[in-house]
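Chemist: fold the following for me, if possible:
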Amino acid sequence: MQHFPDETDSRARVNSADTVPGVRDMLTKLISLPSISSASPEWDLSNEPVIRTLGEWLEALGFLVEVLAVPGQPGKYNLIATLGSGSGGLVLAGHTDTVPFDDKRWQSDPFTLTERDNRWYGLGTCDMKGFFPLAIDAARAFSASDLKQPLIILATADEETSMNGAKALAEAGKPKARYAVIGEPTSLKPVRMHKGIMMERLTFEGQSGHSSDPALGRNAMEGMHEALGELLALRTDWQAQYSNPNFDVQVPTLNLGCIHGGDNPNRICARCELHFDLRPLPGMSMEHLRQDILHRIQPVAERRELIMEFEPLFDGVPPFETPADAVLVQACEQLTGHTAHAVAFATEAPWLQKLGMETLVMGPGSIDQAHQPDEFIELSQLEPTVKILRGLIRQFCL
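Modeler: Prediction:
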């Protein structure tokens, strides 16, 4: 854990708050600091410059700022900035990383905030660096002496890849608060549930041999063909058993994504590998799903005398749900005029829930613009976001 230098003179704090830029200048600065996270090392970058910049602004506003290195992830950091004290309070959370980009498909520099058509364009404008200046602007209206419960601004690392930043916080048991809003782009409509994400790898290894005599080998591709049938049958069973009308796609899904095997038509296939994707509904256990898969696939491998490997491609994101009658859900519905709904994309919400916080996802910008060339945030979303966040701060911190 690292701390920013302490400012002991309260008058200096007041004066330094004047140095915190406005919303546009803050976002201009954040967009100019590349913080891509990627499984490909040639793309992956540190998020430390973004974390340090946010920390300087928040400390100038009187927040106590902690910077925490993500274990095992060099160059990756989380930030916890706290104004006030108490056992409850509100977390306004977001991730500091972006996805990679194709500059040939952008009309303007992805790292330069560009205004046109009543929009701000730039990599991360909606997903989701744009949330931080608005949260900071909302916080400007309050001082520690105003608050009966703490206001916490949380910034995480690597949401777009491993979510290791949020996982590290859950393992560390911080931050502690009663409520949390994650400012992912939802067009300022509250989201109280989303599906989980599982990406799995199944491999069969047999024995190669001359194709003229099947008895000379053990065909891994034929075994995989049988396994595919079992997986699709399992999908049918799950979809008959589980359904949630809050989602556009009301059932859990299983997608057969890619398959590779063999090396020549006249050789018995010795190895075959399948990657597939699962999207479980709230209430479905990822561990139980993996056990169901093993129960159906292991007999195939044993019967065909194939060596089997089955493992996650990454740890996965659990499904998330906050009850419709939760205090935070009702507050956000009242402030926005929208009923909380479900989305297909996943967030860091499950890990904030593990910390004991009532959690909801809601922020400016549309998910339709996320991960796209010419990513943008509508200027019409800025003022309403600040107003809504100030309403939440008043309700849960004052």
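
Chemist: for the rest of this, base every contact and every neighbour count on C-alpha atoms.
Modeler: OK.

Chemist: in this structure residue 373 contacts residue 106, no?
Modeler: Yes - Residue 373 is in contact with residue 106 according to C-alpha atoms under 8 Å; the separation is 5.3 Å.

Chemist: sequence B follows; please return its structure for comparison with A:
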Amino acid sequence: MADIPSLISMMSQLIATPSISCSQARWDQSNQGVITLLESWLADLGFHCEVMPLPNQPGKCNLIATIGQGSGGLVLSGHTDTVPYDEGRWQTDPFSLNERDNKLYGLGTCDMKGFFALVLDTLRGMDLTKLQQPLIILATADEESSMSGARALVKEGRPKARYALIGEPTGLTPIYAHKGIMMERIRITGKSGHSSNPGLGNNALDAMHAVMAELMVFRQQLKQRFHNADFVIDYPTMNFGCIHGGDNPNRICGRCELEFDLRALPGMDNQALFHEIKALLPEIESATNTQIELAHLFPDVPSFSTPKESDIIRACEQLTGHQAETVAFATEGPFLNQLGMETLVLGPGSIDQAHQPNEFMALDQITPMQNVIRGLIEKYCLTPQNDEVERV
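Modeler: Model prediction:
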């Protein structure tokens, strides 16, 4: 048995190591501390650990930890960052693991530092000298903001395995598909002036009214054009998240910005949607004598879909007793699929607790999740497999 800390000790240390990622610089932090902890523990278990710094992002890195050899195998993947937290709304210190009411509280308990602790604790009781195929533990950076860690892996073409599980909180339900997401900004530049004479300027808010009207029509068209009954919300959605414009009631608004997201169904193309939206703007720009710009807030995340007939999805349905489902939130799943792995999302805890004050993982999720982890390792790493036959 490897000499690594207990499950609770590992989770406590991970939670106590801040690793917030955010588009706002005042919140954004390095994930190096979390990577260092995982690297140390995994090395003690016999893994070969490679830390991959992200280009042009000091203090941000991925970890690929591998044990065993072969052309198949399994990746157990998670992200090392958390979202920011609401100061004053936590009942306890978000960076201190706290147990009460059969729950473990702390920032990242379910989303998703706790997953790594469960994986490591499971591995301590397994004989990893008998692996027939590789087992890879993958820890990524910046999933909660730009997903730059997963994007960097795609550019590197690594890691390679046959199957992958991402331990995001799904209440132990296998997830085989989710919508994509685009986050966009429309900026309108008009001309300010004294409000007593509208002819002195070009009102950017008036122009934005016309833009939003067109986007609402486009949104309704998408709802009519695209459906997927496997999703609870079975159509693509567009949300107007925030709008900023003007500075005083008695001045013509010279500038206005709208930020929105669009969540597309599997099979829809984010770039095609972007160009459809862009094509709506020149006519409004000309009619309002303004300048209208459409730009990405973040690079888009493609939709994710693994066939329900995939072996790993069938295996996880058997291990959990739950049929595979879909979700609306985005994960790193499409990027692991791009690396050639049959991927599903399955983890302890609920998305309802993620991104919330007093985030927690219920204690009764731990043993069932460890049973899933153990079962997948036994099936894909400890059992001899003829990978070439399987791929035919």
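
Chemist: still on that earlier bit, which one's more surrounded, residue 373 and residue 106 of structure 1?
Modeler: residue 373 (19 against 16; other C-alpha atoms under 10 Å).

Chemist: helix, strand or coil for the aligned partner of the more buried one in structure 2?
Modeler: Alignment note (TM-score structural alignment): residue 373 of structure 1 maps to residue 357 of structure 2. With DSSP: H, G, I helix; E, B strand; the rest coil as the basis, residue 357 of structure 2 sits in coil.

Chemist: do you know how far residue 357 of structure 2 is from residue 189 of structure 2?
Modeler: 38 Å (C-alpha to C-alpha, to the nearest Å).

Chemist: how many neighbours does residue 57 of structure 2 have?
Modeler: 10.

Chemist: shouldn't it be within a strand?
Modeler: No - going by three-state DSSP, the assignment for residue 57 of structure 2 is coil, not a strand.

Chemist: which one in structure 1 is aligned with it?
Modeler: Residue 57 of structure 2 maps onto residue 73 in structure 1, with residues paired by TM-score structural alignment.

Chemist: not counting its neighbours along the chain, what's nearest residue 380 of structure 2?
Modeler: Counting by C-alpha to C-alpha, 6 or more residues apart in numbering, residue 380 of structure 2 lies nearest to residue 73, which is 5.5 Å off, once chain neighbours are set aside.

Chemist: with residue 309 of structure 1 instead?
Modeler: Residue 309 of structure 1 sits nearest to residue 203 (C-alpha to C-alpha, 6+ apart), 5.1 Å away.

Chemist: and what of residue 93 of structure 2?
Modeler: residue 106 (7.4 Å).

Chemist: residue in structure 1 paired with the one you found?
Modeler: Per TM-score structural alignment, residue 106 of structure 2 is aligned with residue 122.

Chemist: just give me the neighbour total for the aligned residue in structure 1 for residue 204 of structure 2.
Modeler: Residue pairing (TM-score structural alignment): residue 204 of structure 2 is matched to residue 220 of structure 1. Taking other C-alpha under 10 Å as the criterion, the count of residues near residue 220 of structure 1 is 29.

Chemist: ok, now which ones touch the match of residue 106 of structure 2?
Modeler: Shown in contact with residue 122 of structure 1 (C-alpha atoms under 8 Å, 6 or more residues apart in numbering): 31, 108, 109, 110, 111, 112, 113, 114, 374, 375, 376.

Chemist: the last one and residue 116 touch, don't they?
Modeler: No - when contacts are counted by C-alpha under 8 Å, residue 376 of structure 1 is not listed as touching residue 116 (9.8 Å).

Chemist: quick one, which of the two is more surrounded?
Modeler: A count of neighbours by other C-alpha under 10 Å puts residue 376 above the other of residue 376 of structure 1 and residue 116, at 27 against 10.

Chemist: in structure 2, which helix is the longest?
Modeler: If you go by DSSP state H, structure 2 has its longest helix at helix 204-225.

Chemist: and the helix or strand that that helix is followed by, which stretch of structure 1?
Modeler: Note on helix 204-225 of structure 2: by DSSP states H and E, the next helix or strand toward the C-terminus is strand 237-245. Matched against structure 1 by TM-score structural alignment, strand 237-245 of structure 2 falls on residues 253-261.

Chemist: what's the answer for stretch 32-48 of structure 2, then?
Modeler: So stretch 32-48 of structure 2 sits over residues 48-64 in structure 1, by TM-score structural alignment.

Chemist: the strands in the stretch 151-300 of structure 1, which residues?
Modeler: Remark: strands assigned in the stretch 151-300 of structure 1 by DSSP state E, counting those that start in this stretch are 151-156, 179-182, 191-194, 198-205, 253-261, 271-279.

Chemist: contacts for stretch 102-121 of structure 1 next, please.
Modeler: 27-28, 31-34, 122-123, 373-380.

Chemist: can you say which of the residues you listed are buried?
Modeler: 27-28, 31-34, 122-123, 373-379 (16 or more other C-alpha atoms under 10 Å).

Chemist: among those, which are in helices?
Modeler: Reading helices off these with DSSP H, I get 27, 28, 31.

Chemist: can you give me the offset of the strand ranked longest in structure 2 from its chain's centre?
Modeler: Criterion DSSP state E: the longest strand present in structure 2 is strand 291-301. How far strand 291-301 of structure 2 lies from its chain's middle: 19 Å, per C-alpha atoms, centre = their mean, to the nearest Å.

Chemist: and that strand with helix 204-225, angle?
Modeler: Computed with axes from the mean of the first three to the mean of the last three C-alpha atoms, to 10 degrees, the direction of strand 291-301 of structure 2 lies at 40 degrees from that of helix 204-225.

Chemist: what does strand 291-301 of structure 2 correspond to over in structure 1?
Modeler: Going by TM-score structural alignment, strand 291-301 of structure 2 lines up with residues 307-317 of structure 1.
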